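Visitor: what's the 3D shape of this:
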Amino acid sequence: MAIDPNLISPDEFMDSSDDEPEEEEEEEIDEVGRPLDVAEDGKVVKTITSLGTGRLKPGPGAVVSLYYTATLDDGTPVATHARPKAPFQFTLGAGEVSKGWDCGVATMKKGEQATLRCAPEYAGGPPAAAGPDAAVRFDVELVSWVEWKDVSELQDGTIMKTIVTEGGGARTPDFDAVVTVSWRLTLEDPTGDATPEALEEKEGVVFTVGAEEVAPKGLEKAVQTMLDGEEAVVRL
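Guide: As a prediction, this is how the structure comes out:
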């Protein structure tokens, strides 16, 4: 089964514990035009040209969608994949593209545009092989990505979640927290060609985490991993 976007959305939650709020970690502030040594050896340098949105970045296993143009240092074009084509896709960290791409794209946010200057040993391989001795400049726009995370208690793949819309804050609902959740339950279409019919739609359901008051099974566990206002797709 799948729970679709707008399906799981913790509109708010109240934590019944008396614990002090956890301090949020300081996040590095993105800056247009500042070179970043993303490989930490000087061989992949990223320069943001247009800021992305949100806080999330794709992790290993995420299927990323992007547009790019590749050129040599002297401006000679190597490859391009631009609109109106569908975005170029690859699985991050799977070795499907050059090491420079795996390294650089992992540091980008949704909608971010950046230049990745890759030394020859990081530039070889798809999508723009330019020879073993060529450094390559990639102008990249990260459109989106899909990243499934196993949120099941046994880490056995029975509850998988991907975030559609980021939530706010830094805390997720604790045991005994009172949450307000909306969801849309459908059967998953294996072809992805059709819009699945809703089996159940609920708006603003209030329940206590851990009280086993709601169905379907697995929904409660997924909610425990979500931030206030987050929207996600969950596979059960």
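Visitor: use CA for all of it now, contacts and neighbours both
Guide: Noted.
Visitor: next, count neighbours for residue 10.
Guide: For residue 10, the neighbour count with other C-alpha atoms under 10 Å is 27.
Visitor: so what does the host helix or strand of it touch, helix or strand wise?
Guide: Per DSSP states H and E: residue 10 is located in strand 2-14. Applying 3 or more C-alpha pairs under 8 Å, 6 or more residues apart in numbering; DSSP states H and E, we find strand 2-14 packed against strand 178-186, strand 198-208, strand 231-235.
Visitor: so the shortest one versus strand 2-14, what angle?
Guide: So the one you mean is strand 231-235. Angle between the axes of strand 231-235 and strand 2-14 is 130 degrees (criterion: axes from the mean of the first three to the mean of the last three C-alpha atoms, to 10 degrees).
Visitor: tell me which other helices or strands strand 231-235 touches.
Guide: strand 2-14, strand 160-165.
Visitor: please generate a structure for the following sequence too, so the two can be compared:
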Amino acid sequence: MMTNLFSIFDPSTNLLFIPFNWISTFLGLLFIPYSFWLIPNRYYFIWNLILNKLHKEFKTLLNSNSNGSTFIFISMFVFILFNNFLGLFPYIFTSTSHLTLSLSISLPLWLSFMLYGWINNTQHMFMHMIPQGTPGILMPFMVLIETISNIIRPGTLAVRLSANMIAGHLLMTLLSSTSSNLYFYFIVILIFIQILLLILESAVAVIQSYVIAILSTLYSSEVN
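Guide: Below is the predicted model of the structure:
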């Protein structure tokens, strides 16, 4: 019986107390050579179609003529998407449910945007603090509100991703832990509910990776 519901998110193992579960985060690197030496198939063309759609959308949001400016956001989308889906498989560690990983993605990205904006577009960053048409008496409060909302952006990005991953996994674990005390008919219903939850979690895995990439793109467009 599970003594702690949150033990499914424990990254440590019993092998010399080294967190080998984090290695699952880098399993996606094994699939990189796939597109270089295999004959293109339906999977390859569908994946290319998705990446091209994302490239066009991110390029529109960035308002930039540089084609390479979207690569970092597409790579982040693919990385988060892979780890979200990997966590849906049994006995595989969900790295995106930890703030250690999500903050490691959002915080350096946000810091680079802020440093670039304040160094190269200082006047634009000051203008962004006060929306157009704001009354003079409200300007100090607007600056304070905009500053706070700017500072908490990496935290909201990280917590949004981790909380959504934790919520779905906890719900599935909680439902599955009650199956030993149910009759056969209720177990069949429970299995059907678990399948629906798994489909929902698959959708959440895609949506959350897309939301993180889109928000990061919007934050980047604000400093140009």
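Visitor: report the TM-score for the pair.
Guide: Scored against TM-score structural alignment, normalised by the length of structure 2, the superposed chains reach a TM-score of 0.25; 98 aligned residues with a C-alpha RMSD of 6.2 Å.
Visitor: neighbours around the nearest residue to residue 118 of structure 2 once chain neighbours are set aside, how many?
Guide: Take residue 118 of structure 2 and drop its neighbours on the chain: the residue closest to it by C-alpha to C-alpha, 6 or more residues apart in numbering is residue 125, 6.4 Å away. Look at residue 125 of structure 2: counted by other C-alpha under 10 Å, it has 17 neighbours.
Visitor: go on, residue 179 of structure 1?
Guide: By other C-alpha under 10 Å, the residues close to residue 179 of structure 1 number 23.
Visitor: for it, what are its contacts?
Guide: Applying C-alpha atoms under 8 Å, 6 or more residues apart in numbering to residue 179 of structure 1 gives the contacts 10-14, 173, 205-209.
Visitor: for structure 2, what's the longest helix?
Guide: Ranked by residue count under DSSP state H, the longest helix found in structure 2 is helix 184-222.
Visitor: check contacts around residue 208 of structure 2.
Guide: Taking C-alpha under 8 Å, 6+ apart as the criterion, residue 208 of structure 2 is in contact with 161, 164.
Visitor: kindly recompute the last result at 7 Å.
Guide: Counting by C-alpha atoms under 7 Å, 6 or more residues apart in numbering, residue 208 of structure 2 touches residue 161.
Visitor: against residue 72 of structure 2, how distant is it?
Guide: Counting by C-alpha to C-alpha, to the nearest Å, the gap from residue 208 of structure 2 to residue 72 of structure 2 is 17 Å.
Visitor: residue 42 of structure 2 now?
Guide: Distance from residue 42 of structure 2 to residue 72 of structure 2, counting by C-alpha to C-alpha: 25 Å.
Visitor: same deal with residue 161 of structure 2?
Guide: From residue 161 of structure 2 across to residue 72 of structure 2, the span is 18 Å (C-alpha to C-alpha).
Visitor: who's more crowded, these two?
Guide: Comparing residue 161 of structure 2 with residue 72 by other C-alpha under 10 Å, the one with more neighbours is residue 161, at 25 against 13.
Visitor: out of the helices and strands packed on strand 2-14 of structure 1, which is closest to residue 48 of structure 1?
Guide: Closest to residue 48 of structure 1 of the helices and strands packed on strand 2-14 of structure 1, according to C-alpha to C-alpha: strand 231-235, at 27.5 Å.
Visitor: contacts only, for the residue lying closest to residue 77 of structure 1 once chain neighbours are set aside.
Guide: Nearest residue to residue 77 of structure 1, sequence neighbours excluded (C-alpha to C-alpha, 6+ apart): residue 71, at 4.3 Å. Contacts were defined as C-alpha under 7 Å, 6+ apart; by that measure residue 71 of structure 1 touches 77-78, 136-138.
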